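Engineer: Build me a model from this:
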Amino acid sequence: MRIHLTSVFVDDQDKAERFYTEVLGFTKKHDVPLGAKHRWLTVVSPDEPDGTELLLEPAAHPAARTYRDALVEDGIPLAQFAVDDVTAEYRRLRGLGVRFTQEPVETGPVTTAVLDDTCGNLIQISTTPR
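Structural biologist: I've put the predicted structure just below:
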């Protein structure tokens, strides 16, 4: 068994597509229309084009909005992405105008930072030593 797909709920799929591809650097994998308003829109790491897909799922259901908004209010990230160097990625993303709710912090062997994805979510980036 392996993880094939996971999702984040987003306010606006077009905005999410731009942020996750142009800012974070993911590659669009699938973009399939689902009715008049929504799409099956997934992105992947360019380093693993056949790896786990991230579905940029519309936050249309009221429960999704309530859940996501409660996490943001409490400062809890919805997802975590691995990066080679949190501090370098933090600087790169800050240079692109990304807002962070937590600057890089070392907690034991792990360094983390938390960013606002502009689509209603907090995302944690992390580095673990090799």
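
Engineer: From now on I want contacts and neighbour counts done on CA atoms only, so please keep to that.
Structural biologist: Fine.

Engineer: Let me know the helix or strand that I123 is in.
Structural biologist: Using DSSP states H and E, I123 sits in strand 122-127.

Engineer: for the nearest residue to R94 once chain neighbours are set aside, what are its contacts?
Structural biologist: Spatially, and ignoring its direct neighbours in sequence, R94 is nearest to F100 (7.8 Å; C-alpha to C-alpha, 6 or more residues apart in numbering). Contacts for F100 were tallied using C-alpha atoms under 8 Å, 6 or more residues apart in numbering; they are R94, A113, V114, L115, D116.

Engineer: Restricted to buried residues, select those in PyMOL.
Structural biologist: Buried residues within the contacts of F100, by 16 or more other C-alpha atoms under 10 Å, are selected in PyMOL with:
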select buried, resi 113+114+115+116
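
Engineer: Another sequence for comparison is provided below:
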Amino acid sequence: MRIHLASIFVTDQAQALEFYTTKLGFEKKTEVSMGEFSWLTVVSPEARDGVELVLEPANHRAVGPFRDALVADGIPFTAFAVTDVQAEYERLTGLGVVFTQPPTSMGPVTTAVLDDTCGNLIQIQAMNETPGV
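Structural biologist: Now for the predicted structure:
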């Protein structure tokens, strides 16, 4: 068994696709029109056959209060791995991405938190090298 799909709720699928592809660097994998919305997924260019991120419409009544509570508490909805958090922070900041937490070392991991413009906070993270390992 393996993870095939992961979902994130977005307020606007077109805006999310733009952000996740042009800013974060993911690639569109699937887009199937389903009336008002689409089955829309993106993947990492480093793993085109890996886990797909579904850009899920946030129109269910439970989504708004849930996401609002996470954002109010500064809790990221999900996390993406990067090689170098500081370099990615600088690249994304240069593209106009807004961060709610700059790169912060937390023992074995360095993290930063960004606003995806579609109602979510997203964490980027990288493992710190452990001396002697």
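
Engineer: Please state their TM-score.
Structural biologist: Laid over one another, the chains give 0.97 as their TM-score (TM-score structural alignment, normalised by the length of the first structure), with 129 aligned residues with a C-alpha RMSD of 0.8 Å.

Engineer: Please list the members of the contacts of F100 of the first structure that lie in strands.
Structural biologist: Counting by DSSP state E, those place A113, V114, L115, D116 in strands.

Engineer: how about these in JSON lines, adding distance to R65 of the first structure?
Structural biologist: As requested, these are arranged in JSON lines below (distance: C-alpha to C-alpha, whole Å):
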{"residue": "A113", "distance to R65 of the first structure": "23"}
{"residue": "V114", "distance to R65 of the first structure": "20"}
{"residue": "L115", "distance to R65 of the first structure": "18"}
{"residue": "D116", "distance to R65 of the first structure": "16"}
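
Engineer: and which of the residues you listed is nearest K37 of the first structure?
Structural biologist: Checking these against K37 of the first structure with C-alpha to C-alpha, the nearest one is D116 at 24.1 Å.

Engineer: Under the alignment, what does the closest one map to in the second structure?
Structural biologist: When the second structure is aligned by TM-score structural alignment, D116 of the first structure is paired with D115.

Engineer: Okay, that match and G96 of the second structure: tell me how far apart.
Structural biologist: Look at D115 of the second structure and G96 of the second structure: by C-alpha to C-alpha, to the nearest Å, they are 11 Å apart.

Engineer: go on, V10 of the second structure?
Structural biologist: 19 Å.

Engineer: Ok, G119 of the second structure next?
Structural biologist: To G96 of the second structure, G119 of the second structure is 16 Å away according to C-alpha to C-alpha.

Engineer: Thank you kindly, that will do.
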